[in-house]
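>>> Turn this into a model:
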Amino acid sequence: MKTLSVLLAVALCSLLVVCVPTQEKKDRIHHDKDLSDHKHDDSKDFQYDHEAFLGKEEAKTFDQLTPEESKERLGKMFHKIDSNNDTYVTTAELLAWIRFVHGRFVSEEVRKQLDMVDKNRDGSVTWEEYYQQMYSHLLDEEAFYDVVDKERYKKMLQRDERRFKQADKNGDLIATREEFTAFLHPEEFDYMQDMVVTETIEDIDKNGDGVVDVNEYLADMYTPDADEPEPDWVKTERQQFLDHRDLNKDGHMDRSEISHWIRPHEYDHAELEAKHLVFESDRDKDDKLSKKEILDNWNMFVGSQATNYGEDLTRRHDEF
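Next up, the predicted model:
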């Protein structure tokens, strides 16, 4: 019955051409402004670097290109990154590029959501518009949802409404484009930080005591199989919790500690990645990259996962 319910829900959403509420769209607000969902381990692959340099969606496109196509497009991108046209790319220029790429991803997602939700095309989104597009069909169509489904969507509605009101600075229940961006991507805005902490606690704190202990912290990342020994990376995360998450050593993370965890102040992912790419590619150690140095290390920047170059690769790829 539950499976049928889910299938009917998917069919209904497809027919109505609606997007998914924020908590269905992604697992949760990211703990920090990381640049990729992949581990940054160059000894295994360069997927983190690809997504950091290209953006997550464009990295998928490059995964389908031949090495020759990847290098050609990387060469064209060099001239866009070289903002002062001196034929070199500095760490600052690379940092600006990485921030541009990831800012564009956010802007594009906001644009798509606005196009779908902003029915009167005035460039802003009222709470009523958002509710009608996202939830009215889910909560009003009794035939398509069992009680569990309906209760789940009610909780999602309450959470979205709370976040929408927090993003709406003047309280008029009309989100400007910037406020709507803060609603969709609260991790990008200082004034939404408290909401990010609240939602993180709600997602991880299983016993409802308002704090996160080490077991809840680990359960958010890892579900062991029966009799499975604890992997080394889980042991490392357990120690991370003890050494660096639980700052006052009282056995759990409170709101202040969770805020520090999800938005660490000691490093900037984009800056670290820019420095990393320059360090790994700068053969003559002049602290800047020539076009040749970047192309010589093309695999780290863009790579290529393509193994079959059949007819699917003849489709048009939009120029970056």
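>>> Every contact and neighbour count from this point should use C-alpha atoms.
OK.
>>> in the helix or strand hosting residue 14, what counts as buried?
Residue 14 belongs to helix 2-16 when assigned by DSSP states H and E. For helix 2-16, a neighbour-count test (16 or more other CA atoms under 10 Å) marks 9, 12, 13 as buried.
>>> Redo those residues as CSV? Include distance to residue 188.
As requested, these are exported to CSV (distance: CA to CA, whole Å):
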residue, distance to residue 188
9, 31
12, 32
13, 29
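>>> Report the separation between the residue of the chain most remote from its centre and residue 290.
When distances to the mean C-alpha position of the chain are computed (CA atoms, centre = their mean), the maximum falls on residue 284, with 35.0 Å. To residue 290, residue 284 is 10 Å away according to CA to CA, to the nearest Å.
>>> Tell me, how many residues neighbour residue 245?
Other residues near residue 245 come to 22 when the count uses other CA atoms under 10 Å.
>>> so who does it touch?
Taking CA atoms under 8 Å, 6 or more residues apart in numbering as the definition of contact, the neighbours of residue 245 are 253, 257, 258, 261.
>>> Residue 250 is in contact with the second one, correct?
This points to residue 257. No - proximity of residue 257 to residue 250 does not meet the contact threshold set by CA atoms under 8 Å, at 11.2 Å.
>>> More neighbours: which of these two?
Legend: neighbour count by other CA under 10 Å for residue 257 and residue 250, higher for residue 257 (19 against 10).
>>> And that one, which helix or strand is it part of?
When elements are defined using DSSP H and E, residue 257 is found to belong to helix 255-262.
>>> who does the helix or strand containing residue 102 touch, helix- and strand-wise?
Per DSSP H and E, residue 102 falls inside helix 91-117. Secondary structure elements in contact with helix 91-117, counted by 3 or more CA pairs under 8 Å, 6 or more residues apart in numbering; DSSP states H and E, are helix 47-54, helix 67-81, helix 127-134, helix 177-184, helix 269-281.
>>> let's see 6 Å
For helix 91-117, the packing partners by 3 or more CA pairs under 6 Å, 6 or more residues apart in numbering; DSSP states H and E come out as helix 269-281.
>>> contacts for the helix it packs on?
Contacts made with helix 269-281 from outside it, assessed by CA atoms under 6 Å, 6 or more residues apart in numbering, are listed as 34, 91, 94, 95, 293.
>>> Can you select the buried ones among those for me in ChimeraX?
Entered in ChimeraX, the line below selects the buried ones among these, by 16+ other CA under 10 Å:
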select :91,94,95,293
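>>> so can I have TSV of the contacts of helix 269-281 showing distance to residue 141?
Formatted as TSV, the entries for the contacts of helix 269-281 read as follows, by distance: CA to CA, whole Å:
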residue	distance to residue 141
34	38
91	54
94	50
95	48
293	59
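>>> Give me the buried subset of the contacts of residue 245.
Among the contacts of residue 245, the ones that count as buried by 16+ other CA under 10 Å are 253, 257, 258, 261.
>>> Turn the residues you listed into CSV, including distance to residue 70.
Putting those into CSV (distance: CA to CA, whole Å) gives the following:
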residue, distance to residue 70
253, 44
257, 43
258, 40
261, 36
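>>> so which of those residues comes closest to residue 52?
Of all those, residue 52 sits closest to residue 261, with 21.0 Å by CA to CA.
>>> now the end-to-end length of stretch 10-26.
With CA to CA as the measure, the ends of stretch 10-26 fall 16 Å from one another.
>>> structure for this one too, so we can compare:
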Amino acid sequence: MIRPLLMCFALCVVYATSKPTEKKERTHHEAPLSSREHVDAEGFEYDHEAFLGKEQAKTFDDLTPEESKRRLGIIVGKIDGDADGFVTEAELKAWIKKAQKKYIYDNVDRQWKDFDMDNDGMISWEEYRNVTYGTYLDDPEPDDSYDYQRMMARDERRFKMADKNEDQIADKEEFTAFLHPEDYDHMKDIVVLETMEDIDKNGDGFIDLDEYIGDMYNHEDEMEEPEWVATEREQFSEFRDKNKDGKMDREETMDWILPSDYDHAEAEAKHLVYESDSDKDGKLTKEEILNKYDLFVGSQATDFGEALVRHDEF
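Below is the predicted model:
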């Protein structure tokens, strides 16, 4: 079975075990802290995933409020790096970034054993290619119309970019950069290039308004264009197309998908402090955090069940 590496909008990179679709093959935008909408009036799921990481957040969903608070108290001690009894925005930001990195590294670890065929602790381009495109290599002219040759060329180009010592072999960090290029400065050019290649349908090296909208919305699916599409048109004209020439070049595309002036972790840390800092001194005590435990971790259970024995660290 051919298992190409696909790029998706929300989770950076998805390892597929079946034939890919031609849509959304790329890393598109900096990875968000959560796949949820950040609307506190409708719930704190975004904050839970941002603060704990997606997998860890799930473990709190089935806990009683008492157990959630107990575990949160343990986490507060870990966040307070200088052990001064307060949690600052900087400490929260560092914790959130650590939680998100853990998700990435766990994702890489799950995939590692599939590609390290000789168990030497490294993954060569040959190993990756053979595992991912083995069926195609046996039959370079498959019955379907999917362009595996193009996809393999893209993967090889990205693999070479991640391979900093140019030995055609990836260690764990290089393979992480290959799978999650949006998190590495030296990989940002390839993220922009892949994005532009996928959206630039007329091949002129730019993204015009129709291509920009067409990447997000298929007008054939609905009779009337939804309101959010009109908003995106305004966004393109007012903010994306900075030099007002009717299209986005490489630099403008970079600003769109990998903005340098916005830090998701910093914004979330500020949000958590603002919502929890009852005495408005700019930092949080353990008591202030526990008083807003539903914002940080939440709890939905009415009984303990087996949820209390899930993680040794608690």
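>>> Now the TM-score, please.
Structural agreement between the overlaid chains, expressed as a TM-score with TM-score structural alignment, normalised by the length of structure 2, amounts to 0.85; 298 aligned residues with a CA RMSD of 2.6 Å.
>>> Identify the residue of structure 2 aligned to the residue farthest from the centre of structure 1.
Applying TM-score structural alignment, one finds that residue 284 of structure 1 aligns to residue 279 in structure 2.
>>> now swap in residue 80 of structure 1 and tell me
With TM-score structural alignment as the criterion, residue 80 of structure 1 pairs with residue 78.
>>> tally of neighbours for that match?
Under the neighbour criterion other CA under 10 Å, residue 78 of structure 2 is assigned a count of 14.
>>> What distance do you get for it to residue 293 of structure 2?
The spacing between residue 78 of structure 2 and residue 293 of structure 2, counted by CA to CA, is 16 Å.
>>> same deal with residue 90 of structure 2?
Relative to residue 293 of structure 2, and taking CA to CA, residue 90 of structure 2 is found at 19 Å.
>>> which of those two has more neighbours?
residue 293 (21 against 15).
>>> Show me what that one lines up with in structure 1.
Residue-level alignment of residue 293 of structure 2 against structure 1, with TM-score structural alignment as criterion, gives residue 298.
>>> So which residues of the stretch 201-314 of structure 2 form helices?
Shown for the stretch 201-314 of structure 2, the helices assigned by DSSP state H, counting those that start in this stretch span residues 209-216, 227-235, 250-257, 264-276, 286-291, 293-296.
>>> what comes up buried for stretch 99-114 of structure 2?
For stretch 99-114 of structure 2, burial by neighbour count (16+ other CA under 10 Å) applies to 99, 100, 102, 103, 104, 107, 108, 112.
>>> Report how many residues lie close to residue 40 of structure 2.
Burial of residue 40 of structure 2 is recorded as 11 neighbouring residues (other CA under 10 Å).
>>> Quick one: map it onto structure 1.
Residue mapping for residue 40 of structure 2 onto structure 1 gives residue 42, with TM-score structural alignment as the criterion.
>>> Name the SS class of that match, please.
In terms of secondary structure, residue 42 of structure 1 is coil; the call rests on DSSP: H, G, I helix; E, B strand; the rest coil.
>>> any idea how far it lies from residue 277 of structure 1?
From residue 42 of structure 1 over to residue 277 of structure 1 the distance is 11 Å, taken as CA to CA.
>>> Then residue 58 of structure 1?
Here the criterion is CA to CA. By it, residue 58 of structure 1 lies 18 Å from residue 277 of structure 1.
>>> quick one, which of the two is more surrounded?
Relative neighbour count places residue 277 above the other of residue 58 of structure 1 and residue 277, with 20 against 17, counting by other CA under 10 Å.
>>> Quick check: the gap between that one and residue 93 of structure 1.
Look at residue 277 of structure 1 and residue 93 of structure 1: by CA to CA, they are 12 Å apart.
>>> count of residues packed around the equivalent of residue 190 of structure 1 over in structure 2?
Applying TM-score structural alignment, one finds that residue 190 of structure 1 aligns to residue 185 in structure 2. Neighbours of residue 185 of structure 2 under the rule other CA under 10 Å: 9.
>>> measure residue 185 of structure 2 to residue 310 of structure 2 for me?
As defined by CA to CA, residue 185 of structure 2 lies at a distance of 36 Å from residue 310 of structure 2.
>>> got it, and residue 35 of structure 2?
Counting by CA to CA, the separation of residue 35 of structure 2 from residue 310 of structure 2 is 24 Å.
>>> Neighbour count for the two, which is higher?
Residue environment comparison for residue 35 of structure 2 versus residue 310 gives the larger neighbour count to residue 35, 15 against 10, counting by other CA under 10 Å.
>>> helix/strand/coil for the most centrally placed residue in structure 1?
A centroid search over structure 1 (CA atoms, centre = their mean) returns residue 30, at 6.4 Å, as the residue closest to the centre. Classification of residue 30 of structure 1 into helix, strand or coil gives coil, according to three-state DSSP.
>>> Give me the aligned partner of it over in structure 2.
Taking TM-score structural alignment, the alignment pairs residue 30 of structure 1 with residue 28 from structure 2.
>>> Tell me who's in contact with residue 54 of structure 1.
By CA under 6 Å, 6+ apart, no residues touch residue 54 of structure 1.
>>> Ok, residue 308 of structure 2 next?
If a contact means CA under 6 Å, 6+ apart, then residue 308 of structure 2 has no contacts.
>>> Look up how far residue 273 of structure 2 lies from it.
Plainly put, residue 308 of structure 2 is 28 Å away from residue 273 of structure 2 if you go by CA to CA.
>>> Stretch 166-181 of structure 1: how far from the chain's middle?
Here stretch 166-181 of structure 1 shows a centroid-to-chain-centroid distance of 21 Å under the convention CA atoms, centre = their mean, to the nearest Å.
>>> okay, how far is it across that stretch, tip to tip?
Comparing the first residue of stretch 166-181 of structure 1 with its last one, the separation is 12 Å (CA to CA).
>>> What distance do you get for residue 16 of structure 1 to residue 136 of structure 1?
Using CA to CA, one obtains 11 Å as the distance from residue 16 of structure 1 to residue 136 of structure 1.
>>> Now check residue 114 of structure 1 against structure 2: what is it aligned to?
Going residue by residue (TM-score structural alignment), residue 114 of structure 1 aligns to residue 112.
>>> let me fix that: residue 241 of structure 1
Taking TM-score structural alignment as the criterion, the aligned counterpart of residue 241 of structure 1 in structure 2 is residue 236.
>>> okay, now the closest residue to that match other than its chain neighbours: neighbour count?
Distance criterion CA to CA, 6 or more residues apart in numbering; nearest residue to residue 236 of structure 2, sequence neighbours excluded, is residue 209 at 6.9 Å. Using other CA under 10 Å, residue 209 of structure 2 has 18 neighbouring residues.
>>> isn't there a helix covering residue 166 of structure 1?
Yes - using three-state DSSP, the assignment for residue 166 of structure 1 is a helix.
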